[in-house]
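Asker: test case, fold it:
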Amino acid sequence: MFVAALKWGAAICLLGLIGLVVAVAVAMTQLPNYDQLSKRSDLGQMIRVRASDGSLLVSLGPSFGRWLAYDEIPPTMRAAMIAVEDKRFRSHIGVDPIGVARSFKVRLDSGRWRQGGSTITQQLARNIFLTNSRTFGRKVKEAVLALALERKFTKNQILELYLNRVYFGGGAYGIDAASRTFFGHGAERLNLGEAAIVAGLVKAPSNYSPTADVEAARGRASVVLNSMVENGFLPAGEAVAAHPAEVKVQPAAKQNSVRYFTDWTLPQLDTLIDETSEPIDVYTTLDPAMQAAADRAINGYSPPGAQGALVAMDRDGAVRAMVGGRNYVDSIYNRATQAERQPGSSFKLFVYLAALESGMKPSDMVVDKPVTIDGWTPRNSTRTFAGPVSLREAFSRSINTISAQIGDSLGFGTIADMAHRFGISGRISTFPSMVLGTSDVRLIDMTRAFASVQNRGISVVPYAVKKVVTADGRLLYQYQSNEQRVLVAPWVAAEMTDLLQSAVLSGTGRAAQIGRPVAGKTGTTSSNKDGWFIGFSSGLTTGVWMGRDDARTVAGLQGGTAPARAFAAFMKEAVAKRPVEQFETQAPMPDWQLEPDEEAWGFNMEESAPLVDADGNPIATQQPDPLAPEQQRPQDGSQVDQQWLDEVLKRNPENRPPPPRAAPPRQQLPQQQPSEPPPDPLQPRP
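Answerer: Okay, here's the model as predicted:
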C-alpha cells in the first residue's frame, strides 16, 4: 500500500514536473525579446512640461529617466538592491525555494498570502506581465514566468531590466528617474547613502518616499546598509561612513500657481500632435521669473476674502505668466481662462476704438452732460458732469456719459462687433448699458485685445506651446506664427494707445505707473464686485482681475486700486531687463489711403491698357483689392480684412458698412464766444 502510494506520488510529481517544463517552454516562446522589454511605454505616457528656459515645470504620468546599461549602474546600487530584495539572486533559478517555504509558512500562520518570498526575477515578471493580486494562481504564473525569464536572459540582463523598470514612488520608474526625482542628478552618480535610500523604496514606495517622509527614508536606508554588511556585500566600516542621515534630498517641485498654466496648456496637445504613448517633453512659453512675480503680485495685493488672476503675454501672443487664483491647492478653478466676469470700464477700449475708427480724434471736444437712452440714464462715478472735455480726458477719467453717447451715435451693435473683432468670445449685449462693460468676458480675451492694440492693430493670438519632442529628441510639433489679421488701421491703434497712456498718466490708472511708458485701462463693476486693470509696456501686455467667486461686494475694490497696484508690482519685475519703449501714438497714413482713387495706384484699373515688356508680352501686375486675402494687400498691412470680419461677425456682406479708407481731417474747435458750447461730434449727424 505504501509502495503504491509512493509510486502514485512519484508519478504525479513527474507529471507536474513535465507540466512545469512545458509551461516554462511555452512561456519562453511567448516572452518579448530584450529590446521590447526595455521599452517602457507599457507603463503609461510620461509628459514633462518645461518652461521657456527648459526648466521642468511639472511631470505628469510615470517618470522614466535614462535607461542605464548594466555596466553604467553603480556597483553599490546593484549590491544594495540584491542585499535587501533577493540575497540569493545569483544562485537561484528564478524561484528561491527557501523564500517559497517562508512564504507558505506565513500563509499558514496568518491565513492569507502576504508580500514576501518573491525573487527579483519574480518581481520583474509581476511588474511586466501580471497584477499585484495576492492569489495562489497569480503566484504560480509568476513562478512560471520567472523560470522562463531565467532561461531566456542572463542574471545581469534581468537585474538591468529590474533596476530600470521597478517603481520607486513619486511617479518614478527606474533608478535614474528615482535619482533625478529625489536627488537631482542621474543614477550613474549615486553614492552609497543615496543608493541605500533608493533600494529601500521598493518595499513600500509611499511609506519611505524621501519627499514625503525623509526620516523614514533614511531609517529604511540604514536597514539596507545593515543587510549589505550581513550578506557580505559591504564592509562594516563603509556602511558606517555612508551616513544616510546626511544625504541631501531634493525638495519636491512646488506645483502651485504654475499648475493653472499647465492645466490650460496640456489639453491643447490634442490639436497639436497625433496621439502617442511615447514620453514627451512639452516646451512652453512660461517665464519662471515672471510666473513667480505674478504669484507674488496676486497674493500680495488681492483684498482679503477675494480672489485674483493675472495673464501676461508678449507681443507675439506667447503667454509668459498665468495665475488663475491665490492658491491652486485650495482651488483649481482657473479665473484667468475660465471665469466670465463683467469688465466694467475696461470694456471702453472697444467703445473708443469704434469712435476713433469712425473719424473722431483724441483732441475732439465732447460734452459730459446728462443723457437718457431708451429709458437708461447712465451716471458718472463722481455724480457730476464736467461739461466740454476732450475725448482723451473723457477716456482717462472714464466718464460714463461720453461712452453712452458714443454708443448711441455709432450704434451699440458696432461696439459689440468691435469687441468680437478683437477676440471677445462670449455673447455681448447690445442694450445701451453694454458700453459700461455689463457683458461677461474672460480675462485672457481682454488681455489679448489690449495686446492687439499694442501690436499696432494687428491680431495677437495667445499660445503656450513652443515645441513638443519625444524622449529621444524627435520633433513632434514646432510653433509657427498664426496668420495675422489687421483689426484696425495703424493710426486707430496709435490714437487708442494715446488714450490708454493718458489714463495711466493722469486718469484712473495712475497707480499702474512703473517709471517707464505704460498704457492701460481700469475697470470697476457695480457695487465693487470686480476690479480690473489691463495694460502694456515694453512689449508685454498684462491683465489683472480681482473679485470674489460668489460675486459679492469687496469693500474698496476698484480697478485703480489693488488691480493697478498688482499690475505695477508685477510689471516692474517683468520688464526690468527689457529696453524702455516709447509708444507710437501717431501713425502716418500711406498714400494709398490718403488718395483712395485710381491714380493712387499709378494707373486706371478700368481704362488703362495692360503693361507689356519690350517684346510685347504682358507683365503680371498685382492690383490691390481691399477685400482680397491679407497677403494680397499693400505691404504696409493697414487694410482691415473685411471678408474675415464678415465671418467673425456673421454678417451679410451686402449689409457691410463702408470701411473708413482714410482718416477724416481732425476736427477743429471753431472760434466761439465763451458762452457758446463747443460743437459736439457725438450729436446725431443731419
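Asker: going by C-alpha atoms from here, please, whenever you check contacts or count neighbours.
Answerer: Noted.
Asker: quick check: longest helix of the protein.
Answerer: In the chain, taking DSSP state H as the definition, the longest helix is helix 2-30.
Asker: let's compare: structure for the following, please.
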Amino acid sequence: MTHRTTTHRHKAGLGKAPPKANTSRNRPPSPPKSPCPRTRHNATSRSPDQRGHRSKTRNRPGDIRTIWQRLRKACRHPWRLLALGMLAAITLGTAGPQLILAAHGWRSDLPRSAEVQQFFEQPTLTLEIQDDGSFPQHCACFLPVDAQDVPAHLRNALLASEDRRFDTHQGIDLIGTLRALRANLAAARVVQGGSTITQQLAKSLTGNQRTRHRKIRELVLARRIEASIDKEEILRLYLDRAYFGRSATGIEAAARAFFSKPARALTLFEGAALVGRLPKPSGRSDQAALEADARRTLDRMVAAEMITRAEATAALAEGPQPGGLPPLSFNIRHYQDWVGRALHKQGLRGRFQVVLALDLRHQMAARGAIADAIAQGHLDADQEVALAAIAPDGRVTALIGGRDYRISQFDRASLARRQPGSTVKPFTFLTALEQGWSPEQFIDDAPILLDGWQPRNHDRLYMGKMTLSEALEHSRNAATVRLAKQVGISEVADLFERFGLPGTPARPAFLLGAEATGVLDVANAYAGLAADGRRIMSTGILGVLAPDGNVVLRRARQPQDQIASPHAVAALNTMLHAAAPWDGFAGKSGTSQKNRDAWFAGFSGQATAVVWVGRDDAGPMPGTFGGGISARIWRQFLEALEPPV
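Answerer: The predicted structure follows:
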C-alpha cells in the first residue's frame, strides 16, 4: 500500500530563503539598450526599507512569487502543471470522475458498491517472484485485527498523520488535496500527498500503476467504499492491510513484530511509532528510528489537539514497553512452491507480484493443529502429514505439505499420490442416490466375489442387511462393492471422474480407494459435495501484477457446473454428517491397505479440509487409522475456523 510522503522532513529546507531570481549568476546577458528599456523604472526610487521589505516578501516560502520561481526551475511548462493541478483539485470535489468514467467506460471492471465489501472480506497475501522464478524465503505476515482491539489513541494517531478530516469527508478530501497541491508547488516537487485513508484503501484494489486513469478510478472506488462500509470498518481494513516493515502486514502482526504484544495492548508511544512508519516502512527500525517516528506522530497529534504536549512528553519519556509474545513468523514455503510450479507451467518469468488465495488465519490454524499433534506425541518421528483447505469459492486457504519444510521440501499435499482408502466411498453412494435410491434402503453386507476379486471388511466380519446410511457410517467394504455392482460400476467410475477422482471399471478396487490420488484432489472432490454438487475449480492465485502495476493474470470467475444432482448430494451430506461424530461437521475417514495411509476428509460451513498422515516410504503404520490422528487434526483445524458463539 502506498502512503503519503510527509512534509516534516522538508521543513528545514522550506524555511530557507530561495535565491533571488535576478542575480548576476542566473540573469541572461542584457540585450542592447533601446530607447524604451524594459526595466523596473521605479526600483531606483524605492527607499532601502521598501526594497528590504520587498525582498523579505519574496523570500517567504509560501509567497506566490517564490512558488512561481520554483515552478519555473522544476518544469518547462509551469502554467500547464498549475492548470492540471487546479483541474485535478476541482475534479476531486465534483462529479467529474463519474462523468469521465461513464464516458470512457473505465469503471466497468471496478467493483460496484454492493460488491466492495466482499473484496475486503477475503484477506490475501502478496508475494514477489524473483527474476529466477523463485519466491523470497519468508513472506509478509498478516493477522487480522478486530475493530474493538484498535485502541483509541492508535486511531487518533492514524488520523492525525494520514487523514485529519476522515470522520467528515466521504472518501475524498478537497481541502487536503488543495493543501498538498500548495505544498508541492511551493517545493517544486512532490512532498505531500492528498490521498485520504479511503483512497489508500481503494488503491489496494486499483493497483499502483501510474496511468492517467488510475487516480480517477481510485477516486470513484473510494466513494463506493464509503457508500458500502462504515468508517470504523474502513479504518480496520486499512490497518489490516498496511505494511509496517519487519515482514509485518497489518497492525496486529506489527504490534507483535515490534513490541511483542497484541495491538490492543499498544501504548501511546508504541502506536505512534508504528503509525510513523507508514510513509516509509522499509526504513530503519532500530530504537532511535522508532523514537523519531513516535515523536513525529505525537507532534501531529498535539497539533490536531488530540493529546496535550504534556501527554506527548510523557509518552516519549516512557518509551516502548515490550510484552512477552513472540513475533509472528510464518513459513508457507510449500504453498509458495505449489504456486510457483503453477506459474512456471504458464510460462511466467521475471519479477512479478503474486496475490495469493492463502488465508493466514487458516494457515495458522492448520499449522497449530499439526504442531499440537506432534507435541502431544500423536505423530511418530517418521510419520509425515499433509493438509489442504478450500473455501466455498474455491480459494485454497491453507496448504501444509509436510511437518517441517526445513527437513523436507517435498510437498505431500500437491505432489504425493497415495491410496485414499474409504474417503472415496461416498461417491459410490452418491451414484445410487442419483439413481433414486434412498438412504434408508437396505443393502446386504455379505461376502461378494467380483471378477475373481473378493473384498473383505476391515474387521473380517459381516453385518448383513443394513441401510445405506449405516453402511456408509460403518464403512462396510462388502456393502459398498455390492451397491456399486447393482447401480453399475461404469456409472460409479463416471461420477468419480466428474469429481476429479481416479476410477477405472476394469479395476474395481478403485471403489475402496485403491487408486492413488492426491490430497488436493480429494479436497476438490469434497468441496464439490459442500457446494451442493457443483464443480469447484480451486486455485492458490488470485492475480499477478507486473512491476508497473498492470494486471498480468487475474482469476476469472469460474462457472460452477452442476456435476451431480443437488437433491442426491443433500441426501449424501446428511449421511456424512451422521458419519462424523461432531455436530456441524460432515466427513469420512479413510485407511489404506496395511494402514499405510490415514485420511480424513470433510467440510464445515467455513471450509473443506483433507488431512493425510503416512510415511514417505509407504511403510505400514500398525494401529494408525484415519479416524484417529488424521481426524483429530482435521477437527481441531475446522473448529479453529468456526466463529465464536
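Asker: can you give the distance of the longest helix of structure 1 from its chain's centre?
Answerer: Between the centre of helix 2-30 of structure 1 and the centre of its host chain there is 60 Å, according to C-alpha atoms, centre = their mean, to the nearest Å.
Asker: may I see the buried residues of it?
Answerer: Going by neighbour count (16 or more other C-alpha atoms under 10 Å), the buried part of helix 2-30 of structure 1 is 23-25, 27-28.
Asker: residue ranges of the strands in the stretch 401-550 of structure 1, please?
Answerer: Taking DSSP state E, counting those that start in this stretch to define them, one finds strands in the stretch 401-550 of structure 1 at 465-470, 475-478, 519-524, 530-537, 540-547.
Asker: can you check structure 2 too?
Answerer: Per DSSP state E, structure 2 carries strands over the ranges 125-129, 141-142, 243-245, 248-249, 352-356, 384-390, 396-400, 442-445, 464-467, 541-545, 551-554, 586-591, 597-603, 608-614.
Asker: will you turn the ones you listed into TSV that also has distance to Glu226 of structure 2 and mean neighbour count?
Answerer: Supplementary listing: the strands of structure 2 in TSV, determined by distance: least, C-alpha to C-alpha, whole Å; neighbours: other C-alpha atoms under 10 Å:
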stretch	distance to Glu226 of structure 2	mean neighbour count
strand 125-129	24	20
strand 141-142	24	26
strand 243-245	22	26
strand 248-249	23	26
strand 352-356	24	22
strand 384-390	31	28
strand 396-400	28	28
strand 442-445	58	20
strand 464-467	56	16
strand 541-545	24	21
strand 551-554	25	15
strand 586-591	39	26
strand 597-603	35	30
strand 608-614	33	30
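Asker: of those, which is nearest Trp338 of structure 2?
Answerer: With C-alpha to C-alpha as the measure, strand 396-400 is the member of the strands of structure 2 nearest Trp338 of structure 2 (9.1 Å).
Asker: so where is the closest one in structure 1?
Answerer: The counterpart of strand 396-400 of structure 2 in structure 1, counting by TM-score structural alignment, spans residues 319-323.
Asker: average offset between that stretch and structure 2?
Answerer: Plainly put, stretch 319-323 of structure 1 ends up 0.8 Å away from its match in structure 2 on average once the two are laid over each other (mean C-alpha distance after the TM-score superposition for structure 1).
Asker: what lines up with Ala484 of structure 2 in structure 1?
Answerer: Aligned against structure 1 by TM-score structural alignment, Ala484 of structure 2 finds its counterpart in Gly407.
Asker: right, and that match touches Val351 too?
Answerer: Yes - in this structure, Gly407 of structure 1 sits in contact with Val351. The criterion is C-alpha atoms under 8 Å, and the distance is 6.9 Å.
Asker: what's the overlap in contacts for those two?
Answerer: With contacts defined as C-alpha atoms under 8 Å, 6 or more residues apart in numbering, the residues shared by Gly407 of structure 1 and Val351 are 415, 435.
Asker: distance of the residue nearest to Leu449 of structure 2 when sequence neighbours are not counted from Arg476 of structure 2?
Answerer: Sequence neighbours aside, Pro455 is the residue nearest to Leu449 of structure 2 in space, at 7.4 Å (criterion: C-alpha to C-alpha, 6 or more residues apart in numbering). According to C-alpha to C-alpha, to the nearest Å, Pro455 of structure 2 stands 10 Å off from Arg476 of structure 2.
Asker: how many other residues sit next to the aligned residue in structure 1 for Ala564 of structure 2?
Answerer: Matched to structure 1 by TM-score structural alignment, Ala564 of structure 2 sits across from Val488. Neighbours of Val488 of structure 1 under the rule other C-alpha atoms under 10 Å: 25.
Asker: and Pro97 of structure 1, how many neighbours?
Answerer: Residues lying near Pro97 of structure 1 (other C-alpha under 10 Å) number 12.
Asker: map it across to structure 2 for me.
Answerer: Under the pairing rule here (TM-score structural alignment), Pro97 of structure 1 has no equivalent within structure 2.
Asker: ok, Ser527 of structure 1 next?
Answerer: In structure 2, the residue paired with Ser527 of structure 1 is Lys594, using TM-score structural alignment.
Asker: distance of its match relative to Leu638 of structure 2?
Answerer: Separation of Lys594 of structure 2 from Leu638 of structure 2 (C-alpha to C-alpha): 28 Å.
Asker: what do you get for Arg223 of structure 2?
Answerer: For Arg223 of structure 2, the distance to Leu638 of structure 2 under the criterion C-alpha to C-alpha works out to 37 Å.
Asker: ok, these two, which is more surrounded?
Answerer: Between Arg223 of structure 2 and Leu638, Leu638 has the larger neighbour count (other C-alpha under 10 Å), namely 23 against 18.
Asker: and stretch 268-283 of structure 1, how far out from the chain middle?
Answerer: Between the mean C-alpha position of stretch 268-283 of structure 1 and that of its chain there is a distance of 14 Å (C-alpha atoms, centre = their mean).
Asker: mind listing what's buried in that stretch?
Answerer: Buried residues in stretch 268-283 of structure 1, counted by 16+ other C-alpha under 10 Å: 278-283.
Asker: what residues does it touch?
Answerer: Residues outside stretch 268-283 of structure 1 that contact it (C-alpha under 8 Å, 6+ apart): 41, 44-52, 54, 465-471, 476-477.
Asker: with stretch 241-256 of structure 1 instead?
Answerer: Outside of stretch 241-256 of structure 1, the residues within contact range by C-alpha under 8 Å, 6+ apart are 57-58, 181-184, 192-194, 196-197, 210-211, 214-215, 218-219, 221-222, 327-329.
Asker: before we move on, what about stretch 511-525 of structure 2?
Answerer: With C-alpha under 8 Å, 6+ apart as the contact definition, stretch 511-525 of structure 2 has outside contacts at 386-390, 412-425, 428, 477, 480-481, 484, 499-503, 509, 536-538, 592, 601, 608-612.
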